[in-house]
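Asker: show me how the following folds:
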Amino acid sequence: MSNLSGTLYVVATPIGNLQDLSPRAQAVLREVTLIVAEDTRHSRHLLTHFGINTPLQSLHEHNEHQMTPILLQRLQTGNNLALISDAGTPLISDPGRYLLEMAHTQAITVVPIPGPSALVSALSVAGFPADRFVFEGFLPAKASARQQQLNHLAPEQRTLVFYEAPHRILDCIQDMKQIWGEQRQAAVIKELTKCFETVYRSTLADIFAWLSAQPERQKGEFVIVVQGAPPLDTKTLDLNTQRIFNLLRQDLPLKQAAQLTSEITGISKNTLYNFGLGK
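Answerer: As a prediction, this is how the structure comes out:
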C-alpha cells in the first residue's frame, strides 16, 4: 500500500434541519476530491445551500460492487473521498458497507465525521432505557414476514428501535399491539428536526388510535421506539411451554432442550434454561 493513500471520510449530514451540518463536516466536504452520495440529486441541494462545489458520484445498492474498485483506486492514489447518505449518519440502513469493508481490507484510513442520526435522536427523547437497545432498521414489508419477525422479538427485554415508512406505519403498529400486547409502552417519533417534528409516547393501542384519528399523522419519516419485554418469571411459564420443554428434556441435554423450546415458543432460551435449573 502506497504511503500516498488518501482518506475516506464518513460524514453525517442533516436529517431535516440544515443547521445541523457541523462546521467540520462542511470543511471536509469542501476539501475532499470527491463526495460519494446515495442520491446525487438529493445531495446536490444540500451542497448548494452551503456553497460546496465538490464533484459528486452516486453509490447505491445497484452499483456499489461496480463502483467500489474505482473509488478504491482513487483512494490508493492519494485522493481523499467523503461518503454521505441522503440524510443522517451513513450506513445506518443506508448503502456503503461494501466500500467501507473493502477500504479496511486495503488498509485505507477511514475517519468518521459524526453528526445527526435519527436512531440516536429518537432514543434520546423516547424516555426508555438506552444503555442497551436493539436496532432492527425497517421491518419486512410483507405482513407475514413482519409478524414472524415481531414474534421472534417478543421476548426481547432491551429497548427496540425501528424505522418505518408512512404507508406502512399503521400496519406495523397494528401488528405490534396484536403480538406484543396493547399495553406495551412505545413512542412514535416523526419528522425529526423538521417543522412538523412530533414525539408521541403512550401504549401501542393508544398510538394506533392516535395515528388513525387523523390521516396527516401518518405522514413523514418514522422512528418507533418500543419498551423491552418485562423479564419472564420462570415460575409462571404457561403450561403448554412447560409441557414442550419437559418432553424435549427427556431426550435432550438441558441447553439443547431450552434452545428448541425457545424456537417453538419464542420465549428466551435463557429463561427456559433457568427454568430447567429450577431457578
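
Asker: only C-alpha atoms from now on, for both contacts and neighbour counts.
Answerer: OK.

Asker: isn't Lys194 up against Pro14?
Answerer: No. With contacts defined as CA atoms under 8 Å, Lys194 does not count as touching Pro14, sitting 10.1 Å away.

Asker: name the residue in the two with the higher neighbour count.
Answerer: Pro14 (22 against 13; other CA atoms under 10 Å).

Asker: the helices in the protein, which residues?
Answerer: Secondary structure of the chain (DSSP state H): helices located at 23-31, 40-49, 64-76, 97-105, 118-126, 143-153, 169-180, 204-213, 239-249, 254-265, 269-277.

Asker: the first one: how far from the chain's middle?
Answerer: Okay, so that is helix 23-31. 26 Å (CA atoms, centre = their mean, to the nearest Å).

Asker: against which helices or strands is it packed?
Answerer: Of the remaining helices and strands, none touches helix 23-31 by 3 or more CA pairs under 8 Å, 6 or more residues apart in numbering; DSSP states H and E.

Asker: which other residues reach that helix?
Answerer: In this structure, residues lying in contact with helix 23-31 by CA atoms under 8 Å, 6 or more residues apart in numbering are Tyr9, Val11, Ala12, Thr13, Ile35, Phe50, Ile52, Asn53, Thr54, Ala82, Ile113.

Asker: among these, which one lies nearest to Ile244?
Answerer: Nearest to Ile244 out of those is Ala12 (CA to CA; 48.9 Å).

Asker: got a list of what the closest one touches?
Answerer: By CA under 8 Å, 6+ apart, Ala12 lies in contact with 21, 25, 84-85, 87-90, 113-117.

Asker: with adjacent residues omitted, what lies nearest to it?
Answerer: Thr89 (4.2 Å; CA to CA, 6 or more residues apart in numbering).

Asker: the one you found reaches Gly115, doesn't it?
Answerer: Yes. With contact defined as CA under 8 Å, Thr89 counts as touching Gly115 (6.8 Å).

Asker: who's more crowded, those two?
Answerer: Thr89 (26 against 17).

Asker: contact partners for the more buried one?
Answerer: For Thr89, the contact set (CA under 8 Å, 6+ apart) comprises Val10, Val11, Ala12, Thr13, Pro114, Gly115, Pro116, Ser117.

Asker: quick check: the fourth one vs Lys269, distance?
Answerer: Going back to what we said before, that points to Thr13. For Thr13, the distance to Lys269 equals 40 Å [CA to CA, to the nearest Å].

Asker: looking at these two now, which is surrounded by more residues?
Answerer: Neighbour totals were compared for Thr13 and Lys269, and Thr13 leads with 28 against 20 (other CA under 10 Å).

Asker: now for the closest residue in space to that one that isn't next to it in sequence, how many residues are close by?
Answerer: Excluding its sequence neighbours, the residue lying closest to Thr13 (CA to CA, 6+ apart) is Gly88, at 4.9 Å. Per other CA under 10 Å, the neighbour tally for Gly88 reads 23.

Asker: could you also give me the structure for this second sequence? I'd like to compare it with the first:
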Amino acid sequence: MSGTLFLIPAPLGDESIAWLPEGERAKVVHITHFVVEAEKTARKHLKALGVTTPIRELAMSTLNEHTKETDVAALLAPLKAGHDVGLISEAGCPAVADPGAQLVALAHRHGIRVEPLIGPSSILLALMASGANGQCFAFHGYLPVDAAEKAKQVKELEQRSRQRNETQLFIETPYRNNALLLQLRETLAPSTRLAVACDLTLPTQTIVSHRVQDWPKDAPDLHKRPAIFVIHAA
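Answerer: Predicted coordinates for the structure are as follows:
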C-alpha cells in the first residue's frame, strides 16, 4: 500500500510562532521522508515542528527550480514503498508559487493519496487583508526587472483588472520593494487600489491598502522585507 503525500505549509518567517494547527501538526510528526526546496531551511522548520525522528536521521530529497523534470518521478519511490512523505517549501504553501506541483500531479497519476494541510499562505493572507476583490484574482510572481518593461506590465495588469474586475497580485525581490512601490504609485491611476502586505504573520507585520490618490506620503519602508503587492482597478 502506498504512503500519503502530505503538503506541509512552512512558516513565513519566525519558527517560534506556531504556524500549523495542532491537529495538522500531529498528522506529520511521524514522517521520516521529506521532499524539500532547501535542506537547511527544511531542517529548521522540521525541528520547530517537533518531528519525532532525530533531524539527522530524516531522509530528504530536494525539489527546486534546478530539479530536472526527468528526476521528479524518482521522488515517488518512498511513497510507493509505503512511506508517508512530506513536501515542504522554504516558506508558505508548497506547490503554490513554489516547487511541488509536478510531484503532486505525478502522485495523483499513480493513485497516491495527497493531503494538503492548513497553514500560512502569503498570497491568500495579502488578498484577505487588501480589501480588493477576492472572488476573482491572479498571482503573477515577479514582474520584469527592466523599469520600462515593468511599467508596461503594470499598466497591462491594471487594464486587465479593470476589464475583468480581477485583483492582481505579484512580488518583488525584497531589496527592490521600495523602488517597485514608488513606481506603482507613479504608474497606476489615482482611483486604483494599491495594497502592500509585508512581514505577514510576524510581529513587524505591515499592511497598507488605499486608492493610489489616498496613499500617505510617508510610505512604509519595505527594504529587504518579504512583501506581496496587490492592485485592483474599479
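
Asker: quickly list what's touching both of Thr89 and Gly115 of structure 1.
Answerer: What both Thr89 of structure 1 and Gly115 touch, as defined by CA under 8 Å, 6+ apart, is the set Val11, Ala12, Thr13.

Asker: what span of structure 2 is stretch 242-261 of structure 1 aligned with?
Answerer: Using TM-score structural alignment, stretch 242-261 of structure 1 lines up with nothing in structure 2.

Asker: repeat that for stretch 118-133 of structure 1.
Answerer: Counting by TM-score structural alignment, stretch 118-133 of structure 1 pairs with residues 122-137 of structure 2.

Asker: how far off centre is that stretch?
Answerer: Distance, centroid of stretch 122-137 of structure 2 to centroid of chain: 13 Å (CA atoms, centre = their mean).

Asker: so which bits of it are buried?
Answerer: Ser122, Ile123, Ala126, Leu127, Ala129, Ser130, Gly131, Ala132, Asn133, Phe137 (16 or more other CA atoms under 10 Å).

Asker: cool, and stretch 184-203 of structure 2?
Answerer: For stretch 184-203 of structure 2, the neighbour count (16+ other CA under 10 Å) marks 184-185, 188-190, 192-201 as buried.

Asker: residue nearest the middle of structure 2, spatially speaking?
Answerer: Gly92 (4.5 Å; CA atoms, centre = their mean).

Asker: what does Leu8 of structure 1 correspond to in structure 2?
Answerer: Leu8 of structure 1 maps onto Leu5 in structure 2, by TM-score structural alignment.

Asker: can you pull the contacts of its match?
Answerer: Contacts of Leu5 of structure 2 by CA under 8 Å, 6+ apart are Leu79, Asp84, Val85, Gly86, Leu87, Val104, Ala107, Ile112, Arg113, Val114, Glu115.

Asker: kindly reformat the contacts of Thr89 of structure 1 as a markdown table containing distance to His65 of structure 1.
Answerer: What follows is the contacts of Thr89 of structure 1, written out as a markdown table (distance: CA to CA, whole Å):
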| residue | distance to His65 of structure 1 |
| --- | --- |
| Val10 | 18 |
| Val11 | 21 |
| Ala12 | 22 |
| Thr13 | 24 |
| Pro114 | 26 |
| Gly115 | 27 |
| Pro116 | 27 |
| Ser117 | 26 |
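
Asker: please point out which of those residues structure 2 shares.
Answerer: Contacts conserved in structure 2 for the contacts of Thr89 of structure 1, using both residues aligned by TM-score structural alignment, their matches' CA atoms under 8 Å: Val10, Val11, Ala12, Thr13, Gly115, Pro116, Ser117.

Asker: so who does the fifth one touch?
Answerer: Same thing as Gly115 of structure 1. Here Gly115 of structure 1 is in contact with Val11, Ala12, Thr13, Pro14, Asp20, Leu21, Ser22, Gly88, Thr89 (CA under 8 Å, 6+ apart).

Asker: what distance do you get for Phe139 of structure 2 to Leu58 of structure 2?
Answerer: Distance from Phe139 of structure 2 to Leu58 of structure 2, counting by CA to CA: 34 Å.

Asker: ok, Leu157 of structure 2 next?
Answerer: From Leu157 of structure 2 across to Leu58 of structure 2, the span is 44 Å (CA to CA).

Asker: tell me which of the two has more neighbours.
Answerer: For the pair Leu157 of structure 2 and Leu58, the greater number of neighbours falls to Leu157 (22 against 15), based on other CA under 10 Å.

Asker: from Val134 of structure 1, how far off is the residue mapped onto the more buried one from structure 1?
Answerer: In structure 1, Leu157 of structure 2 lines up with Leu153, judged by TM-score structural alignment. Going from Leu153 of structure 1 to Val134 of structure 1 by CA to CA gives 10 Å.

Asker: end-to-end on stretch 90-105 of structure 1?
Answerer: Start-to-end, stretch 90-105 of structure 1 (CA to CA) is 19 Å.

Asker: distance of the match of Leu157 of structure 2 relative to Asn274 of structure 1?
Answerer: Separation of Leu153 of structure 1 from Asn274 of structure 1 (CA to CA) stands at 19 Å.

Asker: ditto for Val120 of structure 1
Answerer: When Val120 of structure 1 is compared with Asn274 of structure 1 (using CA to CA), they lie 34 Å apart.

Asker: same check, this time on Ser58 of structure 1
Answerer: With CA to CA as the criterion, Ser58 of structure 1 and Asn274 of structure 1 are 51 Å apart.

Asker: quick one: residues contacting the residue nearest to Val188 of structure 1 when sequence neighbours are not counted.
Answerer: Excluding its sequence neighbours, the residue lying closest to Val188 of structure 1 (CA to CA, 6+ apart) is Ile224, at 4.7 Å. Going by CA under 8 Å, 6+ apart, Ile224 of structure 1 touches Val161, Phe162, Tyr163, Glu164, Ala186, Ala187, Val188, Ile189.

Asker: map Ile224 of structure 1 onto structure 2.
Answerer: Ile224 of structure 1 maps onto Phe229 in structure 2, by TM-score structural alignment.

Asker: how much space between its match and Ala129 of structure 2?
Answerer: Per CA to CA, Phe229 of structure 2 is found 11 Å from Ala129 of structure 2.

Asker: anything in contact with each of these two?
Answerer: Contacts common to Phe229 of structure 2 and Ala129, judged by CA under 8 Å, 6+ apart, are Ala197.
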